[in-house]
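Undergrad: here are the coordinates; sequence isn't available:
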């Protein structure tokens, strides 16, 4: 066993018995490279990554290749989910050198960590030749190697120039750009492979709320239905896979990530909130069930992912043949299910198997419910994909936020309670010596420091929990997290770095400005700062959020597909956002509070309690009206008259029409 045997990361533990003499990312590893005068091999991946497993089996488990690696480098294995800062730096270098990126990521660097050769997956023969070539270059052409590494590092960390002030015109102009890339026939944006555009969907829903744009809503509805009816969505147990390998959402890359399902739960909940869509409601309900059943940890938080592979075979758990359906369901139901779920003799996946799709609603709902349960039970006894059961702070923050919104809007207090339990766990376990840690596993917190997205996503989650429960400790915790963001992550130009000013120094200090599979730390920080300002009236937090959005406006204008969350937060800023205090509602059960939540004004905050409840600024000097509970709506620090009728409050908060829920 190499040095990974004591790691907390499941991904690193998967490599603990490799013949490659792996080190964890550490000063000691780089010191060893300096002592031996050899380069380092930085291999970055994650537990649910299919091609990471392939390269491990082909190369890292190969004794001859391992001997070559051990002789010529100090090999360092990195879990990108534990160390997103390391991943960000070397991914930028990989993209700069090769024009593309992905995992597994393969980087050769100097003993000071400066990259000089970058790539992704290599077949075993190519990888062996590469290791030999790198060793030769290091020994015989050292000056050229060092010159190249210096040039790469100099190119890293360059940042987009600051844009102009945020405006409705800038945000509105993004709709036409997105519509140009929209696949009207099949939903989503661009061609194959297709990734769930979670952040963009949230922006489009908020934009529709503000403007009533039919174009924005149509892109959401078309994409949401296509994803939910295709093979990327688990038709038996709920939950979404990472992406579709084709343009039709048919065949997924099978790993299921917590962050995708948290963000998509929020999108489908908001689509149901906006339109009353039965499909959106069903998918939201099933995605919650997936989160609470399949990825909830024994400690009460949420695990990072489910693997793409089962016993080394991708999709083994999920694919079906017509004969397998008949075997489980009998001839009549098997044929009916095959037609309904697009399971054919030719197959849509590999070896004549098919991924289940539900392209149309069943004509017999009860029959489908019984068949769905039978197939789920049959699938449950198949070999199952492995789980990466580490708890990532930021991804749990995204999940908590989504579950809280769902719980309040769907009238499920138990869901809010489970989200609160997860929040308590993260706070007590991950907040160590006044700072946040990135990940934990089995109740033991890891060493890697929290990055900006961890602080920001958790702060937003705690602010939602404060609004949902009325408990003041959530507001206090969010205040602590955001204080650290402002004091230790600010870049002095209106934006934020991804790492704290006292974090481990890398070859550059990362500062991601684009939204990808997850929102950038900067977008999340702007969201949490804006929410906190709305709840407390803090001008410092409001100004920091506005400065951050101004910093992101260049990305919004140039590439709105990669600024979806920034644009969603921009919509909240443009909406005010609204502040609604419901006075005379001590337990949060009034119809006024329900109306305020259901209206869905972007960025709106809703608090409840008795008039002048201590610790809740929005309830100060807010008496009952005629002895009845009253809602006090304000927007941009300008207040309307108090309202006692839920319908009037809904109308005020909902400029575009929406159905009753």
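TA: Now that the structure is in, tell me what you want to look at. None of the values given here were measured: they were computed from a predicted structure.

Undergrad: only C-alpha atoms from now on, for both contacts and neighbour counts.
TA: Noted.

Undergrad: strands of the stretch 551-661 of the chain, start to end?
TA: Ranges of strands within the stretch 551-661 of the chain are 578-583, 605-609, 630-635, 638-639, based on DSSP state E, counting those that start in this stretch.

Undergrad: can you redo the ones you listed as a markdown table with mean neighbour count and distance to residue 47?
TA: What follows is the strands of the stretch 551-661 of the chain, written out as a markdown table (neighbours: other Cα atoms under 10 Å; distance: least, Cα to Cα, whole Å):
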| stretch | mean neighbour count | distance to residue 47 |
| --- | --- | --- |
| strand 578-583 | 30 | 41 |
| strand 605-609 | 25 | 37 |
| strand 630-635 | 24 | 45 |
| strand 638-639 | 12 | 50 |
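
Undergrad: okay, now residue 133: neighbour count?
TA: 12 (other Cα atoms under 10 Å).

Undergrad: confirm it sits in a helix?
TA: Yes: under DSSP: H, G, I helix; E, B strand; the rest coil, residue 133 falls within a helix.

Undergrad: so which of the strands of the stretch 551-661 of the chain comes closest to residue 5?
TA: strand 605-609 (46.4 Å; Cα to Cα).

Undergrad: which of the residues in stretch 46-64 are buried?
TA: 46-56, 58-61 (16 or more other Cα atoms under 10 Å).

Undergrad: for the host helix or strand of residue 455, packing partners?
TA: Using DSSP states H and E, the element containing residue 455 is helix 452-469. Identification of packing neighbours for helix 452-469 by 3 or more Cα pairs under 8 Å, 6 or more residues apart in numbering; DSSP states H and E yields helix 393-409, helix 413-430, helix 472-488, helix 521-536, strand 605-609.

Undergrad: what sits against residue 214?
TA: Residues in contact with residue 214 (Cα atoms under 8 Å, 6 or more residues apart in numbering) are residue 208.

Undergrad: hmm, I was thinking of residue 553
TA: 162-166.

Undergrad: out of the strands of the stretch 551-661 of the chain, which is closest to residue 240?
TA: strand 605-609 (28.9 Å).

Undergrad: hmm, who's touching that closest one?
TA: Here strand 605-609 has contacts from 467-468, 470, 531, 534-535, 577-588, 593, 596-597, 618-619, using Cα under 8 Å, 6+ apart.

Undergrad: sorry, back to before: could I get the helices and strands packed on helix 452-469 as TSV with distance to residue 20?
TA: Shown next, in TSV, are the helices and strands packed on helix 452-469 (distance: least, Cα to Cα, whole Å):
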stretch	distance to residue 20
helix 393-409	30
helix 413-430	32
helix 472-488	38
helix 521-536	34
strand 605-609	52
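
Undergrad: can you say which of those is nearest to residue 175?
TA: Closest to residue 175 of these is helix 521-536 (Cα to Cα; 18.8 Å).

Undergrad: what sits closest to residue 386 if chain neighbours are left out?
TA: residue 307 (5.3 Å; Cα to Cα, 6 or more residues apart in numbering).

Undergrad: just the buried members of the contacts of strand 605-609?
TA: 467-468, 470, 531, 534-535, 577-585, 588, 593, 596-597, 618-619.

Undergrad: pasting the second one now:
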């Protein structure tokens, strides 16, 4: 008989609806039961694509004996961390405080009013690997609840006090905003670069896309050969490794080894969104064809396999299929030869490192031990001929792979991750000029506005099967404002700017801390034991940094001092992280980098977009991290001018395109005509020029 999770919309919660555990979703009913029956709460937090979450479910939550202990002695609550990042943030801090590490599944024992007193992550069903069995843990906690209640109460009060202190984040500095903090982060990343394989540090190795975006923006404004080596070496290592899906495109979450070969096979929307930005901007800066290939592969994967029919994007794909991690992605050499034939298959296997022995549990993860030009040279083939052969082979193998059982897909729509994906699509459009990516960004934004706002225009965090849930968090507002500003700069519709303004006003009202910066949860949100600020980057950008950067960009477009003042307040709140942990502050440092540069705006007004595509492409393609660009049709100019001073006085109807260049608080004489505009834009190109 299904438990209370049967009515949930979260795919992760629905995976547990048939467990014998008497699960409750997070809510008043569970807490009231715990108070009424005087039982501790067992809080289990995970997510759909989490491999070890699935393992713990199979081993423990489907185990009748363990379920009996949970049902008798605890009130059990199951939470999808992606639906409730506020709960995840607060209680993950408790786990890290009590154990020295963290991760998922997250397992927390707490009092009926939500105060944590004992925590961990994965426990096996019985004692092994030096870990106590979950049954032992449960019995010990149940006994302590009966016999050591005073100690538990005292400890939980102490933990909550520490959580409230930690939630404030590193103390902000009273010093002036300084470019030295950016330089310190630049040095740290270069010093921690893995010169052999690319990336930073050692296994498990994550892409660290936010850090790479910071480095690319620095490289666009002040080129440095060593920094370029860090960026290109990392992008090349990931693109050739098994962390990249060489058949279907897109990146897995991380690599379990130093050389990017063996991925943790789950694919997350946010990783692919952020990495699309990285490869797009690298291509805009250097014009290397392989960067564009990886960019297209990543965006095409998301649009093909992760897109809702109405235009939004799903959250993730699991690592497992048919109960086996990576089964969907790995190959045997003979299977490849059967699909491709001996001649083509043999070449393919040589290029992609496929052997009879395999490189992963007797099977093969496709990867490129050598670059394609190197492989062509070794095989004595022209590069173009080898590229054609491999493209045909990849297509055939992808068709064969589609016949396999796919990994499970978490098909909920998260506003924050969709906002990141809109940014990825916009950067992809700017890089390669493919209008499909711009159209996908528009459609996703329209879906979010239609389906993930309430009657008062406030954001909602999650959506599935026609039902939106969870009041929006700071990450939803910050990421969405940044996405709308990015979209507006290439598709300058007044509706994009108007919505960004409305969201910024709501964000300031609901999330701003009078003492400076922003809280992660709204004033109107359900109170938890601590109210955090999310000042540090994780696998996604710091929400506080995103709010500040979005307001800074929006303030420069709209000329609104209140946005600019709140942006500076937000950046100052992040200074403690920028100074003391630059490796966790890249997004705040990107905002600081923008803040320290005087405003620069380029406004292109065209009779119509269709007839002016070459000049529009020359406007949007270069990587100018500290400049605002606006591309607007004359018919739309008056509507935009009502919201932005950048268009005021520039709405007259003219037969030729006009470019307005404003630098250092002064505007130059308009440049008129496509040829003259192209010359002016070429003169402004970054020193590390992008593709012609």
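TA: Sure, I can see it. The model shown is predicted, which means the values in this text are computed figures rather than measured ones.

Undergrad: care to give me the TM-score?
TA: Laid over one another, the chains give 0.96 as their TM-score (TM-score structural alignment, normalised by the length of structure 1), with 659 aligned residues with a Cα RMSD of 1.8 Å.

Undergrad: what separates the counterpart of residue 477 of structure 1 in structure 2 from residue 506 of structure 2, distance-wise?
TA: The equivalent of residue 477 of structure 1 in structure 2 is residue 499 (alignment by TM-score structural alignment). Distance from residue 499 of structure 2 to residue 506 of structure 2, counting by Cα to Cα, to the nearest Å: 11 Å.

Undergrad: now residue 333 of structure 2
TA: Distance, residue 333 of structure 2 to residue 506 of structure 2, by Cα to Cα: 56 Å.

Undergrad: residue 178 of structure 1 is nearest to which of the helices and strands packed on helix 452-469 of structure 1?
TA: Among those, helix 521-536 sits nearest to residue 178 of structure 1 (Cα to Cα), with 18.8 Å.

Undergrad: what residues are up against residue 256 of structure 2?
TA: Contacts for residue 256 of structure 2 (Cα under 8 Å, 6+ apart) come out as 203-205, 262-264.

Undergrad: which of these show up in structure 1 as well?
TA: Among the contacts of residue 256 of structure 2, the ones still in contact in structure 1 (both residues aligned by TM-score structural alignment, their matches' Cα atoms under 8 Å) are 203-205, 262-264.

Undergrad: show me the contacts for residue 94 of structure 1.
TA: Listed by Cα under 8 Å, 6+ apart, the contact set of residue 94 of structure 1 reads 100-101, 105, 107, 118-119.

Undergrad: host element of it?
TA: helix 84-98.

Undergrad: return the distance of that helix from the chain's centre.
TA: 19 Å (Cα atoms, centre = their mean, to the nearest Å).

Undergrad: what's the mean deviation for it versus structure 2?
TA: Helix 84-98 of structure 1: mean distance to aligned residues in structure 2 after superposition is 0.5 Å, counting by mean Cα distance after the TM-score superposition for structure 1.

Undergrad: contact partners for residue 182 of structure 2?
TA: 578, 582, 589, 592-593.

Undergrad: which secondary structure state does it sit in?
TA: Going by three-state DSSP: residue 182 of structure 2 is helix.

Undergrad: the host helix or strand of residue 260 of structure 1 versus helix 393-409: what angle between them?
TA: Element membership for residue 260 of structure 1, per DSSP H and E: helix 258-275. Inter-element angle recorded for helix 258-275 of structure 1 and helix 393-409: 30 degrees (by axes from the mean of the first three to the mean of the last three Cα atoms, to 10 degrees).

Undergrad: so what does the following helix or strand past helix 258-275 of structure 1 touch, helix or strand wise?
TA: Per DSSP H and E, the first helix or strand lying C-terminal to helix 258-275 of structure 1 is helix 278-294. When contacts are defined as 3+ Cα pairs under 8 Å, 6+ apart, helix 278-294 of structure 1 sits against helix 214-229, helix 258-275.

Undergrad: residue range for the first one in structure 2?
TA: Residues 225-240 of structure 2 are the counterpart of helix 214-229 of structure 1, counting by TM-score structural alignment.

Undergrad: then the last one?
TA: Using TM-score structural alignment, helix 258-275 of structure 1 corresponds to residues 269-286 of structure 2.

Undergrad: that stretch vs structure 1, mean deviation?
TA: Looks like 0.3 Å for stretch 269-286 of structure 2 (mean Cα distance after the TM-score superposition for structure 1).

Undergrad: in that stretch, what's buried?
TA: 269-286.

Undergrad: right, and residue 190 of structure 1 touches residue 180 too?
TA: No: applying Cα atoms under 8 Å, one finds residue 190 of structure 1 not in contact with residue 180, separated by 9.4 Å.

Undergrad: between the two, which one's more packed in?
TA: A direct count of neighbours by other Cα under 10 Å for residue 190 of structure 1 and residue 180 places residue 190 higher, at 14 against 11.

Undergrad: which one in structure 2 is aligned with residue 522 of structure 1?
TA: Using TM-score structural alignment, the partner of residue 522 of structure 1 in structure 2 is residue 544.

Undergrad: go on, residue 325 of structure 1?
TA: Checking TM-score structural alignment: residue 325 of structure 1 goes with residue 336.

Undergrad: what number of residues lie near its match?
TA: So residue 336 of structure 2, with other Cα under 10 Å, has 21 neighbours.

Undergrad: now it. Nearest residue, chain neighbours left out?
TA: residue 345 (6.0 Å).

Undergrad: how much space between the spatially most central residue of structure 2 and residue 250 of structure 2?
TA: Against the mean C-alpha coordinate of structure 2, by Cα atoms, centre = their mean, the closest residue is residue 270 at 2.8 Å. From residue 270 of structure 2 across to residue 250 of structure 2, the span is 11 Å (Cα to Cα).

Undergrad: now swap in residue 477 of structure 2 and tell me
TA: Separation of residue 477 of structure 2 from residue 250 of structure 2 (Cα to Cα): 26 Å.

Undergrad: residue 71 of structure 2 now?
TA: Residue 71 of structure 2 sits at a distance of 42 Å from residue 250 of structure 2 (criterion: Cα to Cα).

Undergrad: the more surrounded of the two?
TA: The residue with more neighbours, out of residue 71 of structure 2 and residue 250, is residue 250; 28 against 14, by other Cα under 10 Å.

Undergrad: doesn't residue 436 of structure 1 lie inside a strand?
TA: Yes: judged by three-state DSSP, residue 436 of structure 1 forms part of a strand.

Undergrad: many thanks, have a good one.
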